[in-house]
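**Q** I'd like to go over a predicted model; first the sequence, then the structure.
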Amino acid sequence: MGTGKRGLIAVAVTVVCAVTVLAVPGTAFAAPSPTPTPSATSNATSNAASDATSKVEPSKDLEAVREKLDKLYHAASVATDAYNAAEEKAEKQSAEIVELAKKIVKGQERLAELKDRAGAAARAQYRTGGLPDEARLMLSDNPQEFLDGTGRVLQGQRATKGLIAELTRTQQDLEQYAKDASAQWQELEANRQAKATAQKKIEKQIAAAEKLESQLEKEEKERLAELEEQAAHQAQTAWLDSGILAEINGKASAQGKKAVKYATAQIGKPYEWGAEGPESYDCSGLTSQAWADAGHGIPRTSQEQWKQLKHVDIKDMRPGDLIIYFDDASHVAMYVGDGAIIHAPRPGRTVTLAGAGTMPILGVVRPDA
C-alpha cells in the first residue's frame, strides 16, 4: 500500500472558483440525468457496431457511445470496489494467521514444559514405591517426621492436579488455534480468488472502453469530450438550481481540513484502480488515504464507507465529508466546499476538482462524526 506523502498545496486553490467553472469539470464517468440531445458525426459508411469491442460506424451516435463508455467504466468501478474489499480482507486474514502461528509456537513450548514437569512428578511418585500412606506411617522410624512430610506431599498432589489441568487446557488451546488457522487459510484463499475474478472483470471492462475510444477519430473524441462536459454541466446546474447550496454552510473540523488539504495536493495525479497513492489513486483510495493522513482511519471501499460511516443530511455536509454516488455506492468523492468535490474519476483521468452535483448522489457520510 502506498503511504508516502507529498508536499501539500494550499486548500484555497480553485476551491472557491466560480460556479460556472465547477459546472464543467469534464470528468464525471457516469451519465447523470437529464442527458444532452444526441448528436451524430461523419457521413462515411461501414458495418454497424454490435458491442463495445466491435468496429464503430463513422456515422455513429456519439451520445450512445458516451453512454456505453459510462456503463463500461461504471462496471469497472464496481469491480474495483470488490477487488479492494477482497484485498483488505485478505490482508486482515494474513495478519490473523501470523498471530495464530505465534500462539501455536508459544503453546507448543508451554506444552513441552508442562510435559517435562508432569514426567518429573510421575518419576518422583514412582520412587516412593507406591505404598499407601498408612503403611508408610507404620514402617517409618520417625512417625512425627513422616506426618510433617505428609503435608508437603498433599501440597505436591494438589500441584500435580493443577499441572495436569493446565496441560489439558494448553492442549485444547492448541487444537482451537489450529482450527482457527485452518478457517483463516480457507477464507484467505476465497478472497484471493475473489480478487482474481474482480481483476479480470476490471481489465475486461477497461479494455473494452479503451478499444471503443480508440476507434474514434480526433474530431469525434473532441466532440465526445464536449458531450461529457455538457452532461456534467447540465447535472451540476440542475443541482445548484434546487437551491441546495444556500443551505450548505457547515464548517470543516480540524481533521476535515487536513483531509481536504491532502486531497487537494493530489490533484493532477492519475487514476489507477486499486491504487492508494502516493503516485496514483482510485476513488476510495484517495478518500481513505486523505483521512488516514488526517489521523482518522476509515474503510477502504466506497461501499463500506457508505455502510460504516455516519450518514448526514446533504444540507448539513461540511468540507471533508464524503459524498457517495450511484445506487450501488460505487463511487466516492470528498466535498471541499462551495459546491465542489475532489475525486479520482475513472481510468484515463486524473484526480480533479468537479461539481458535487455532476453525478447522482446517494448520500453523504462523515468520517469524524
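**A** Perfect, thanks for sending it. Just so you know, these numbers come straight off a predicted model, no measurement behind them. Numbering: from 1, shown residues only.
**Q** Going by C-alpha atoms from here, please, whenever you check contacts or count neighbours.
**A** Noted.
**Q** What segments of the stretch 51-200 of the chain are strands?
**A** Using DSSP state E, counting those that start in this stretch, no strands are assigned anywhere in the stretch 51-200 of the chain.
**Q** Sketch out the helices for it, chain order is fine.
**A** Remark: helices assigned in the stretch 51-200 of the chain by DSSP state H, counting those that start in this stretch are 62-127, 133-139, 143-214.
**Q** just the angle between the first one and helix 143-214, please?
**A** Right, helix 62-127. For helix 62-127 against helix 143-214, the angle by axes from the mean of the first three to the mean of the last three Cα atoms, to 10 degrees is 170 degrees.
**Q** wait, which of the helices of the stretch 51-200 of the chain is closest to Thr264?
**A** Closest to Thr264 of the helices of the stretch 51-200 of the chain is helix 62-127 (Cα to Cα; 22.0 Å).
**Q** what about versus this one:
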Amino acid sequence: MASHRRPTQTGRSPGVRSAVLSAAVATAAAALSAAPATARPGDTAEAPAAPGTVKAQLDRLYEQAERATERFNAADERAGTLKEQVERAADRVARGQEKVNRMRSALGMVAAAQYRSGAVDPALQLLLSSDADGYLDRATTLDRVTGRQAGQLRALLAAQRSLRQEREEAARTLAELEDSRRAVERHKHEVEGKLAAARRLLNSLPEADRAEYTRSSRAEDRPAGPLRSVLPDLSGIGSGRGAAAAMAVRSAVGSPYAWGATGPGAFDCSGLMQWAYGRAGVGLPRTSQAQRNAGRHVSLAEARPGDLVIYRDDASHVGMYVGNGQVVHAPYPGARVRYDPADMMPISSVTRP
C-alpha cells in the first residue's frame, strides 16, 4: 500500500523525530512479541467429532480455516493501515515539537534581552510557568507587553495545545495498532491449527482416497477429468475491466493456494480476486466479505466474466465468474487455482466491481 506520509522537511531536528518514531516502533514491537499464540476461547485446532464421511470433516476444517484466513486478512490489512497512521502521527508530533521549540526560543531571546536590561516583563516569565495556558486565561497583565509579544505568547500556547492533541491521537492510534497486531497473531494461530488438523486427517486416508479428494470440490463431487470439454472463450467479451480481470484470473490457473497470499506465485481466494483486478487497474478490498460489497449485485443468470461469486452466508469464499457456468478460484491448501462450477457451494451474492 502506498504511503501518504509527508516528506521530511529540510532542517528538521533528527533527534526529535528519531525519539518519537523509536518510541512508537518499540511499543508496537513489544505488543507484537507479547501477543498470545493461542486461538480464541472455544476454538480448538482439531475439528470436533462429526457424523458423516472423512470428506465432510475435511470440508468443515477447510471452511473453518478459510473463515479464519479472511479474519487474518482483515486484521492484517487494518494493521498495515494503522502502521501508516502511526508514522504520519509521529511525523506531525515531531514537526509540532520543533515548532514549539522554535517559538519558545524566540520568546526566550526577548526575555533574555529584557533581563540584561534589568527588567523582565512578567508576561514573558510565563515561559517558565508550568501552567502558562491557565495563567493567560486569567491574566490581565498581558496588556503590559507589546501587541506583538502577546500574539507570540498566544501562538505558542495554541501550538502547545495542538501538540498535546497530536500526541494523544498518536497514542490512541498506536494502542489500536497493538490490538490489531494481536488479532493478526490470534487468527494466524487459528488458521495454522485448522490446517494442521486437516493435514493429519487427509494423511490418514488411503492414497486412492486422498487422490479422489483432491479431484473433488468441497461441496460436491465432480468427475476427475476436465470440468467441461470446452473452456469458456473470452476472446469476444470486450476490453472492459471485468474482461481484463477474467483473463488475468485464468492465467493464474494451476498456481498453488497459500493462505494470506495475494500473488503472483500463490493465492488465497480473496487474494486471487484482488490480484486479478489489480492487473486490470482496479483496486479491490482485501477480504471476501468486503469484496461482496465492492460493486453492483446481479443474479447468477446475469453473471458475465469478471463478476465475483461470493459463497456462504458469511461470504467466506469467493471465485470469479469466467463464463460457461464456471468460476476460477483458489480452493484450499493443497489444491491449485482451478475451474469449478459456479454453483459448487451456496452463493451469497454475485458482485460486479
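**A** Sure, I can see it. The shown structure was predicted, so the numbers you read here are calculated from the model rather than taken from an experiment.
**Q** How close are the two chains, by TM-score?
**A** TM-score for the superposed chains, counting by TM-score structural alignment, normalised by the length of structure 2: 0.70, backed by 274 aligned residues with a Cα RMSD of 2.9 Å.
**Q** Helix, strand, or coil at Met318 of structure 2?
**A** I think there's a mix-up here, since residue 318 of structure 2 is Val and not Met. Three-state call for Val318 of structure 2 (DSSP: H, G, I helix; E, B strand; the rest coil): strand.
**Q** what separates the aligned partner of it in structure 1 from Gln193 of structure 1, distance-wise?
**A** In structure 1, Val318 of structure 2 lines up with Val332, judged by TM-score structural alignment. To Gln193 of structure 1, Val332 of structure 1 is 25 Å away according to Cα to Cα, to the nearest Å.
**Q** So these two - more neighbours on which side?
**A** In this comparison of Val332 of structure 1 against Gln193, neighbours counted by other Cα atoms under 10 Å, the higher total goes to Val332 at 32 against 14.
**Q** With adjacent residues omitted, what lies nearest to the match of Val318 of structure 2?
**A** Leaving aside its chain neighbours, Val332 of structure 1 sits nearest to Ile324 (4.6 Å; criterion: Cα to Cα, 6 or more residues apart in numbering).
**Q** Verify the contact between the one you found and Leu362 for me.
**A** Yes. The pair Ile324 of structure 1 and Leu362 qualifies as a contact (Cα atoms under 8 Å) at a distance of 5.5 Å.
**Q** sorry, back to before: between the helices of the stretch 51-200 of structure 1, which one is closest to Val312 of structure 1.
**A** Comparing these by Cα to Cα, helix 62-127 comes nearest, at 22.5 Å.
**Q** helices or strands next to that closest one in the packing?
**A** helix 143-214, helix 218-241 (3 or more Cα pairs under 8 Å, 6 or more residues apart in numbering; DSSP states H and E).
**Q** Spell out, range by range, the strands that occur in the stretch 251-353 of structure 2.
**A** 296-298, 308-311, 317-323, 326-329, 338-341, 347-352.
**Q** Looking at the ones you listed, which is nearest to Thr262 of structure 2?
**A** strand 326-329 (12.6 Å).
**Q** How many neighbouring residues does the residue lying closest to Asp143 of structure 2 once chain neighbours are set aside have?
**A** The shortest distance from Asp143 of structure 2 to any non-neighbouring residue, by Cα to Cα, 6+ apart, is to Ala150 (7.9 Å). Burial measure for Ala150 of structure 2: 17 neighbouring residues, criterion other Cα under 10 Å.
**Q** any idea what Ala150 of structure 2 aligns with in structure 1?
**A** Aligning on TM-score structural alignment places Ala150 of structure 2 opposite Lys161 in structure 1.
**Q** now its match: how far from Glu203 of structure 1?
**A** From Lys161 of structure 1 to Glu203 of structure 1 the distance is 63 Å (Cα to Cα).
**Q** Same question for Ala232 of structure 1.
**A** Per Cα to Cα, Ala232 of structure 1 is found 26 Å from Glu203 of structure 1.
**Q** Also Ala238 of structure 1?
**A** Ala238 of structure 1 is 34 Å from Glu203 of structure 1, by Cα to Cα.
**Q** what's the answer for Arg158 of structure 1, then?
**A** From Arg158 of structure 1 across to Glu203 of structure 1, the span is 67 Å (Cα to Cα).
**Q** Likewise for Ile298 of structure 1?
**A** 27 Å.
**Q** swap in Glu226 of structure 1?
**A** Distance, Glu226 of structure 1 to Glu203 of structure 1, by Cα to Cα: 26 Å.
**Q** Next, the contact list for the residue most central in space within structure 1, please.
**A** Central residue of structure 1 (Cα atoms, centre = their mean): Arg300, 2.1 Å from the mean position. For Arg300 of structure 1, the contact set (Cα atoms under 8 Å, 6 or more residues apart in numbering) comprises 84-85, 88, 284-285, 288.
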